[in-house]
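>>> starting from these lines, generate the structure:
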Amino acid sequence: MLVLLIIFMVAAPMMVVGVPVELPKTAAPRAATQRPPTVLTVSADGKIFLRQEPIEAEKLTAELRALHEADPEAPVYVRGDRSAPYGEVLRVMGRVTQAGITRVSLIAEAEAGTAAVQAR
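Okay, the predicted model is just below:
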């Protein structure tokens, strides 16, 4: 059962996203959500993707505001490539809050060895 849990923990993030980025590692536990999230991605070259579609930074706030009005409780996940400029990731998060969205999370990969610790 533990093996299945680890397989699902590793496979689930791959099923949610489509833009390839190298996520930073963290020892924090996974957040559980019941609603499908809106995923924003900042690639290594600073390009922004809403779900899997590229979007200009100027249009991002308006698009997020429309999504928030459709479902105010839906969470937003921000995926930033580990080599993306930190300021660009923060600018994207600022645009999320400008859209009125308060449920924002950063996505990262689990550090090696933390899956066994979390399963105990």
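
>>> for the rest of this, base every contact and every neighbour count on C-alpha atoms.
Fine.

>>> strands along the protein, start to end?
Assigned by DSSP state E, the chain shows strands spanning 25-26, 38-42, 48-50, 53-54, 76-80, 104-107, 109-110.

>>> JSON lines please, covering those strands and showing distance to residue 62 and mean neighbour count.
Listed next are the strands of the chain as JSON lines, based on distance: least, C-alpha to C-alpha, whole Å; neighbours: other C-alpha atoms under 10 Å:
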{"stretch": "strand 25-26", "distance to residue 62": "31", "mean neighbour count": "14"}
{"stretch": "strand 38-42", "distance to residue 62": "14", "mean neighbour count": "24"}
{"stretch": "strand 48-50", "distance to residue 62": "12", "mean neighbour count": "21"}
{"stretch": "strand 53-54", "distance to residue 62": "15", "mean neighbour count": "12"}
{"stretch": "strand 76-80", "distance to residue 62": "15", "mean neighbour count": "23"}
{"stretch": "strand 104-107", "distance to residue 62": "16", "mean neighbour count": "17"}
{"stretch": "strand 109-110", "distance to residue 62": "29", "mean neighbour count": "16"}
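
>>> please provide the structure for the following sequence as well, for comparison with the first:
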Amino acid sequence: MAFGRTSLGSTATGGRAIGAGGQRPLSDINVTPLVDVMLVLLVIFIITAPLMASSIKLDLPRTAAGQPADTPKFVSLSVNAAGEIFLNDQPVSTEALAERLRKAAAAGPDTEIQLRADQAVPYGRVVELMGIANQAGLSRIGFVTEKK
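Next up, the predicted model:
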């Protein structure tokens, strides 16, 4: 037996035999893959968390106290069977309608148009009025109907 060696073949410096290279084995843990996986999971969680909250189907109770404080603004646009146009129950021409709708859009771009059209009004006339409203800057149009 040589001086400085144990019977198991290890050196006096401890551990395993160093061999010809003279380098000790690396005993640190590489955390880079762990950090990469954690960041990917964090991004997935951040993206999916809002989607999970909105996917819950609830039948919420109804109450008059829960109504919003400010009611949405709307303009009433009506067309009778003769094809006459009424804006807020006032007769108006097509040119004046475009100007008044532009003013309504300037006052509030989220203003809704409640369109009431007689059954006898041709579809083309209704689409024409929708186009005038869209060119004026109002894109929210609701069709008003009656129950049978």
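
>>> where does the TM-score land?
With the length set by TM-score structural alignment, normalised by the length of structure 1, the two chains reach a TM-score of 0.61; 79 aligned residues with a C-alpha RMSD of 1.6 Å.

>>> hang on, the earlier thing: mind putting the strands of structure 1 into CSV with distance to residue 96 of structure 1?
Shown next, in CSV, are the strands of structure 1 (distance: least, C-alpha to C-alpha, whole Å):
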stretch, distance to residue 96 of structure 1
strand 25-26, 22
strand 38-42, 9
strand 48-50, 11
strand 53-54, 16
strand 76-80, 8
strand 104-107, 8
strand 109-110, 22
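
>>> quick one: closest of those to residue 5 of structure 1.
Closest to residue 5 of structure 1 of those is strand 109-110 (C-alpha to C-alpha; 13.8 Å).

>>> which other helices and strands contact that closest one?
Identification of packing neighbours for strand 109-110 of structure 1 by 3 or more C-alpha pairs under 8 Å, 6 or more residues apart in numbering; DSSP states H and E yields strand 25-26.

>>> onto which residues of structure 2 does the strand it packs on map?
Following TM-score structural alignment, strand 25-26 of structure 1 has no partner segment in structure 2.

>>> now tell me what touches that strand from outside.
Applying C-alpha atoms under 8 Å, 6 or more residues apart in numbering, the contact partners of strand 25-26 of structure 1 are 108, 109, 110, 111.

>>> among the residues you listed, which one sits closest to residue 4 of structure 1?
residue 110 (16.4 Å).

>>> so where is the longest helix anywhere in structure 2 in structure 1?
The residue-count maximum for a helix in structure 2 (DSSP state H) belongs to helix 32-54. Counting by TM-score structural alignment, helix 32-54 of structure 2 pairs with no residue of structure 1.

>>> same check on stretch 113-130 of structure 2?
Residues 76-93 of structure 1 are where stretch 113-130 of structure 2 lands when matched by TM-score structural alignment.

>>> quick one: terminal-to-terminal distance for that stretch?
Terminal residues of stretch 76-93 of structure 1 are spaced 10 Å apart (C-alpha to C-alpha, to the nearest Å).

>>> so which bits of it are buried?
Within stretch 76-93 of structure 1, the residues scored as buried using 16 or more other C-alpha atoms under 10 Å are 76, 77, 78, 79, 80, 81, 82, 84, 88, 89, 92, 93.

>>> measure residue 89 of structure 1 to residue 82 of structure 1 for me?
Residue 89 of structure 1 is 10 Å from residue 82 of structure 1, by C-alpha to C-alpha.
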